[in-house]
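> Predicted structure and sequence below. I'll ask about it afterward.
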Amino acid sequence: MDKTFDPTAIEQRWYQTWEENGWFAPQGGERSYCIMIPPPNVTGSLHMGHAFQDTIMDGLTRYHRMKGDNTLWQPGTDHAGIATQMVVERLLEKEGKTRHDLGREKFIERVWQWKKESGGTITRQLRRMGASLDWEHERFTMDEGLSEAVKEVFVRLYEEGLIYRGKRLVNWDPVLHTAVSDLEVLSQEENGHLWHMRYPLTNGTGQLVVATTRPETMIGDCAVAVSPGDERYAHLIGEFVELPLTGRKIPIIADEHVDAEFGTGCVKITPAHDFNDYEVWQRHRDETAIAAQPHGGLINIFTVDAAIRANEADDQGLIPEKYVGMDRYAARKAMLADLEALDLLEKIDDHKLMVPRGDRSNAIIEPFLTDQWYVKIEPQAKPAIEAVETGRIRFVPDNWKNTYFEWMRNIQDWCISRQIWWGHRIPAWYDDNGNVYVGRSEDEVRRQHDLAADYPLRQDEDVLDTWFSSALWPFSTLGWPEQTERLQTFYPTSVLVTGFDIIFFWVARMIMMGLKFMDDVPFHEVYVHGLVRDAEGQKMSKSKGNVLDPIDVIDGIDLESLVAKRTSGMMQPHLAKKIEKQTRKNFPDGIPAYGTDALRFTFASQASTGRDIVLSLQRIEGYRNFCNKLWNASRYVLMNVADVGLKSDLREDAGRASARQALEYSVADRWILSRLQHTTAEVGAAIESYRFDHAAQAIYEFTWNEYCDWYLELTKPVLNADDTSDAQKRAARYTLVNVLENLLRITHPIMPFITEEIWQAVKPLAGKSGDTIMLQPFPVADDDQRDPGSEEEMQWVMDFVLGIRRIKGEMNIAPGKPIPVLLDNAGEKDRRLLAANRRYLDFLARTESVRILDSNEEAPEAATALVGDIKLLIPLADLIDKDAELQRLEKELGKLQSEVERAGKKLSNPGFTDKAPQAVVQKEKEKLEAARAAMKNLEEQAERIRKL
């Protein structure tokens, strides 16, 4: 092994070896274990959320593979309809072209070409993260097999009456010209206005004042609604108002939707342009005053561009010609001017409101009335709810099932059509008479309906919502509708690892589709993880400049490259400057290369169920140091074991009874072997229960604190002393190798690269065969090696050593300086333990002498530490310079006093405590408490020294 650990020298080499040898593929086994990767967008790149999620999935996959399960982690990507189309359209724009210049067929060819050349970024990054996916069976939601599955599902649902076409409100993006899902709409608070408009009563007795944030939609009003309990307007229910600017009469209705306390208590009802108004219209549409209006009161006033549309043949002139062709905001300005001229604009209030914007285009989304394809959800929702209620599917943490139930019990039909070109084209055809034919292909449609080859048919122009194909992911990727061996082996899958934000959009739909087409749940458990936040607890976003690219953390990046990367593509110069300033402040030296293992262990250490991850480079650096610790410990083992040759006592059979005569295990050997069993059991149980934080903590504590800091040190006086027997040395060497080899296998699911590299060097000494650690069995705790007596004895030794080290530290005595130790109140057991472990105490505590005080002997003035019932005494008179030590302590106390005053002043300033992030304030409080505690300790030390 090299002297220093260099992750860049081993990671890509080992990944290539693993993949080329096909070790990621299912290896067989009695029990199948399968995870489906949430298919990332083909346009995307790996961010910290992906890296965290993939660490958990790969940890589970590697663990179950080592457990001997027939393990599959299914890879694949999503075609990301809107996002991908936008990317390619922007490329065409640079060429001075649009997709319409190419035509649909040529445009689709161009998208496939782009996908081939540039669409594999995220799969390359997954490899860099060490993800052990079965790449040989990678799928894409637009590949031939999945496309057939999509058509099959659509046709079957249509034939059962569960898919239909209808005119309803959707989220409409006026820039992209398509319906978008709720997940693609980002609502954010913005400054706006509340306009108060006068609607005259047709009986001439006055007017109603209606408050609205969207006055341009008023020409589509079908009613004014008031609260049923509002006494101010009770006498007007059933009366009419004249809709300004239109000359139309609309009724006054009562509906529970209206909040009497908001605005004037009168609400304009525009059902074709507001989701809440649409629901009100549904409840009142059969009332004569509404039903008799043009289009039954459901009046669409916009074009696909969100401009005022022209009147059509049957509109009866309901759209005022003056505004036709105007953009919605130009129309707003013109309508408000006309209302003011007519003295119908009462007042304008400033108002903050939630504005829905498309996550791709940033355009303000318009509720829009269009013909779309829908899936009837309610018939499929009931069995999906029951699957969770009865425990066939379990959420982890359990509380997320409540979110699932809330969505599922208030579910609406699913709009599955999108007005773009890239995606699964809807398998429906129309003739010139408006008849609709649905089938798997045009040929099938013609055969089923006996249509001649020259009978004119045109296929629906729309494509399916990306979530439609994603809903089939657990079974379409395994070969459905064909009954493949992979489908029979791995469906239902074992667990879905996902974020909370897509429980409804993806998780629920997979459950419904799985139950419908496979007659079984798609997975048994849903592990819901939290978000990854920055060191101050803020959500990571490009606009905040706090996004970390996991590959930059793994491989490192210099400051200038990091600045260029973060500001690239920023359209707003002021935002780019802000991001550059923050980047230079937070990363003055760029980001060093930490390696994949350190990043993965950082994620695992914080992966408590359901909680967000607070990520900092300091934490990652700490786990890079942990990698170094493991590396250096392994080098120590190899240096002390490899030179003695491959003797039988270093093989697995050395632990058996027949071979133990050649080995003489020390209490330290028995202790570390016992602790190994505890750690093995704890890590396995933690991974099984998705507590990767507990698994990482157990590995860290055992590796650093027990194996490296204690056991390796305890072997030095055994291996290096002349009076140690060969049997004792052989036992120590065997234990060093045996424990290390087991530790590497325990750690491998979380840190695959470093464990593989070390294991290759250790395996011949441990008597192991096999080409890779990833196919070795995960260790199982051996109860026969649990040794409570040895653990108790070693705890006594460690307490003894730590007591002396603490005194040395407090009194500024050099760690290597030999010191005399007196023991007061030592019992028979203490005497026995002292005699048995004197070698360890002299070596680790650097004791010059150890003497037990007689029962009637008075203890001298000394620094003390307790070990159980006995008292350790270190006489200080000849060990320290009293005056010099007091001066040193006074100097340290002065520094701490300044820190206490600084922090206290900062925390008493409301400008800091009220405005700074809570995490920053809490950190300042912790600094203050730590300084006060340190002052107390130093004052106590000074007092003890004064008494000498």
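Here it is on my side, so go on.
> okay, CA-based contacts and neighbour counts for the rest of this
OK.
> just checking, Gly265 touches Glu256?
No - contact between Gly265 and Glu256 fails when scored by C-alpha atoms under 8 Å: they sit 11.5 Å apart.
> which residues do the two both contact?
Ser227 (C-alpha atoms under 8 Å, 6 or more residues apart in numbering).
> ok, those two, which is more surrounded?
Neighbour comparison, Gly265 and Glu256: the larger count goes to Gly265, with 19 against 12 (by other C-alpha atoms under 10 Å).
> how near is the more buried one to Ser227?
Applying C-alpha to C-alpha, to the nearest Å, the value for Gly265 to Ser227 is 7 Å.
> what do those two both touch?
By C-alpha under 8 Å, 6+ apart, the residues touching both Gly265 and Ser227 are Val258, Asp259.
> Give the helix, strand or coil label for Gly537.
Recorded secondary structure, Gly537: coil (DSSP: H, G, I helix; E, B strand; the rest coil).
> next, the one to line up against it:
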Amino acid sequence: MAEQNTSTAPLEKTFNPSQYEAPLYQHWEESGVFTAHPEKEGRAFSIMFPPPNVTGTLHLGHALNFTLQDILIRWQRMNGANVLWQPGTDHAGIATQMVVERALDKEGISRTALGRPGFIDRVWDWKKEYGGTIVRQLRTLGASADWSRERFTMDDGLSKAVRKVFVQLHKEGLIYRDRRLVNWDPAFRSAISDLEVENRETKGSMWYIRYPLDDGRTITIATTRPETMLGDVAVAVSPEDDRYRDMIGQEVTLPLTGRRVPIIADEHSDPEKGTGAVKITPAHDFNDFEVGKRHNLAAPTILDEGAHIWLDDIESEIKVVEGLADPAFVRSLAGMHRDEARKKIVAELERLEWLEKIEPHTLQVPIAERGGAIVEPRLTLQWYCDAPKLAGPAVEAVQNEKIVFEPRQWENTFFAWMRELQPWCISRQLWWGHRIPAWYGSDGQTYVAETEEDAQAQAGEGVILTQDEDVLDTWFSSALWPFSTLGWPDNTEALKRYYPTSVLVTGFDIIFFWVSRMMMMGLHFMGEVPFHKVLIHGLVRDEKGQKMSKSRGNGLDPLELVSEFGADAVRLAICAGAGLGRDIKLGRGRVEEHRAFITKLWNASRFLQMNGAAPAAQFDPTQVKGTLSRWIIQEARQATENAQAALQASRFDDYARCCYHFVWNIFCDWFVEFAKPIFNAGGEEAAELKAVSAYVLGIILRMMQPVIPFVTATLWQKLGYEGEFATTSWPIVPSIAEAQKAADDVNWLVRLITEVRVVRSEMNVPPSQKAPLLFRDAKPETIERAQQWHEAISRMARASEVSALTGEAPHMAAQIVLDEATIFLPLEGVIDLDAERNRLRKEVTRLETEIEKVTKKLSNENFVSRAKPEVVQENRDRLSDFEHELTRQKAALARLD
């Protein structure tokens, strides 16, 4: 569907998004309007996709993130910037490997049976067939990215960048191998990142176990993991705990294994928790690992990579102790899964009477986000990046405002995370991903190089090399995204033109995992920040403010919403709710409301077209003479300036609100209504007003292109506006002569009609019943103004007469004060005044009763503390509504009394 102005056929009665969206998008993409041209002039503006997982499908979080990006990109394109919106996807190591392994399981094939090369081939096959799902769905949403530059984190060019970065950081001592605790997924048998671990509240048990001292006393420890006692190396107590002060330095004999371990003093033990004594198992607990380092303790591993009991590290220390330890029992646990071993250990402790008691206990259990396995802290040899050393320039860049977070309070979160940085585990025990460029030689040496040929050259002839089996953490390649996608390490034109990027739009949950790491890598390798602004958006919640989840059944599929309401309605609903840093409340009702706005715009455009309002090529807005024409052009000028300012400040909700108010309230509700009789009358005034209508409608279409591109492009084409809509510029409206006088006149008219409508509504005057409007104490110019707009007042305020009051004020009339004038609306004979008084009094009584009920409920501390937050908020909203309505009804009653 070429976007050409070859036809001005009548608009259909209704806008059908499905008829226009796909053809329009295809035209845009094929015509190259989204393509970046680094060689061309213009201020550079660039945004990088936060690359969605190649396994992903579009969810509401994506819809929010990419809608906001697209609004900025389209707006900057309209403002003359040389724009690049760089798209791409992430290879998502563990997620993709899991998906492909599950597909193989259905075929009865195992990953190991295929072997590494065969499995990798199958992953690439899967990627070719299914990996583009989310980018196709983003097109459905209207994302105007430069798809010709689409990248994938496993592309050859990006792989080259990853290898170069690894080798350079290794040479600088910033990448090294170390034996430390990691989050370990026993199902995938790999280290995983903190972001891939979900802590779930679970009901479990706390076991109290007595450990004997040599002097006949015992010390009781409390644990949720009795199976890890096989790897205990100490019992820790607080140095300030008087109960255990004389035990510090003594030894206990561990039940079951007979191993002897010391009682140590360490602040890690909290006298207020449990028994105040804690078992220390450095190889299986992050806190214990730190205690072990402080006290130079051993760290025996007692669980293998699949979370089965493994005794090699403690085999030589297992002893027979009568009534306490039996090596035969301990050895019977070897190879047993931790859950089964836990039951056996608890039963044996109970049999030997070393189990003091068991209590119910609620705990946080770490669960692997992919696959659902319980994550184990595990001591393994891994590759690490010295993140604390790389962090300094990133922190400084934020402190010096080279990078600004919006909202600014997220900078505090960033600083807090950066202060707590630990070495970053960058190796993963997977097959899918960037394989670590390190080779182990038959000479016992390790060779780190970009290629095997380089590694062999380092090793020399005769040394047999074996490449490291592990791959890099997905976040490692993602950290290079802002410059690797632009061709680095080659000094490409795109890299020179678009780096640093302008803004990063992302959620707060990955500030630490991705945002900070891009800062580190960008500053280290490019000597420059990767972006100037980090725009943090909130979460999408349902209409009541609850988090969306499958269990609640309140989730929404953005593609279903697009199918039902159109992409524009979804985009506009998201934009309208996207306050800076705030969560967005979104439901079907909100999307439907914004589809109603699109319908309103379509209907207004159709009305103008039917009345002959067509774009005029030589139209000069500065030459208009009519009051209504000058007023609406001035209002359009103000609206475009407000919209521009809102987008400049990343206030998407203000931008939507400004557009909504101008289009619906000013243009449709007032201007079009005022224009109707003038259109019908014909003549020069009508001709001017039709040209003005088309001019202002063109401004609206351009002003709203960033958020509702499909309906605005359709109207632009069908109504005969000139030029390719996708490349039109942001509307600049000139100042208009005598604009203030026109504004004063029309705004007075709007206030008058509005006040009359309010009074008629409060007084329950039937719409069909007309009533006179009588002006007292009005200046001559006010009477003249009223006469000038007599037709509009009569029609829109349902006035049977508009005139100055002569004589006494009418009996039983509602009064309106407007500037210097008092306007009477006689009601005698128009409504039954006694019946209306009775109705209003009953309504006031009803509202007062409702307010009393809700106030009583909200004053009840038990209700406020125990009820769901959304229920409490619902009652607060009801109270506010009742109070507002009571004020309105009392005002109406006062008018009659």
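Thanks, I have it. None of these values were measured; they are calculated from a predicted model.
> Just give me the neighbour total for Ser605 of the second structure.
Counted with other C-alpha under 10 Å, the neighbours of Ser605 of the second structure add up to 20.
> Assess the claim that it and Leu697 are in contact.
Yes - the pair Ser605 of the second structure / Leu697 is scored as a contact, 7.5 Å apart, by C-alpha under 8 Å.
> Please, where are all the helices along the stretch 801-948 of the first structure?
For the stretch 801-948 of the first structure, the helices defined by DSSP state H, counting those that start in this stretch cover 828-836, 838-845, 882-907, 910-913, 918-946.
> I'd like to know which of the ones you listed is closest to Asp549 of the first structure.
Closest to Asp549 of the first structure of these, according to C-alpha to C-alpha: helix 918-946, at 22.6 Å.
> how big is the angle separating that closest one from helix 882-907?
Going by axes from the mean of the first three to the mean of the last three C-alpha atoms, to 10 degrees, helix 918-946 of the first structure is angled at 160 degrees with respect to helix 882-907.
> Three-state assignment for the residue of the second structure sitting at the aligned position of Leu336 of the first structure, please.
Correspondence of Leu336 of the first structure to the second structure, assessed by TM-score structural alignment: Val346. With three-state DSSP as the basis, Val346 of the second structure sits in helix.
> what's the answer for Glu525 of the first structure, then?
Going by three-state DSSP: Glu525 of the first structure is strand.
> Check the burial of it by counting its neighbours.
Residues near Glu525 of the first structure, counting by other C-alpha under 10 Å: 19.
> Per the alignment, name the residue of the second structure opposite it.
By TM-score structural alignment, Glu525 of the first structure lines up with Lys533.
> thinking that match is in contact with Thr506, fair?
No - with contact defined as C-alpha under 8 Å, Lys533 of the second structure does not reach Thr506; the gap is 10.8 Å.
> ok, the equivalent of Val737 of the first structure over in the second structure - contacts?
Counting by TM-score structural alignment, Val737 of the first structure corresponds to Ala694 in the second structure. Ala694 of the second structure sits next to Leu608, Ala613, Ala614, Pro615, Ala616 when contact means C-alpha under 8 Å, 6+ apart.
> rerun that using 7 Å as the cut-off
When contacts are counted by C-alpha atoms under 7 Å, 6 or more residues apart in numbering, Ala694 of the second structure touches Ala613, Ala614, Pro615.
> Could you find the closest non-adjacent residue to His537 of the second structure?
Gly581 (4.8 Å; C-alpha to C-alpha, 6 or more residues apart in numbering).
> what's the closest of the helices of the stretch 801-948 of the first structure to Pro75 of the first structure?
helix 918-946 (37.3 Å).
> The closest one: which residues count as buried?
Val921, Glu924, Lys925, Lys927, Leu928, Ala931, Arg932, Met935, Leu938, Gln941, Ala942, Ile945 (16 or more other C-alpha atoms under 10 Å).
> between the residues you listed, which is closest to Met408 of the first structure?
Val921 (40.2 Å).
> wait, that closest one sits on Lys915?
No - the pair Val921 of the first structure and Lys915 fails to qualify as a contact (C-alpha atoms under 7 Å) at a distance of 9.3 Å.
> What's the match for Gly372 of the second structure in the first structure?
Under the alignment defined by TM-score structural alignment, Gly372 of the second structure is paired with Asn362 of the first structure.
> again but with Gly80 of the second structure, I slipped
So Gly80 of the second structure corresponds to Gly68, using TM-score structural alignment.
> Please consider this matter closed, and thank you.
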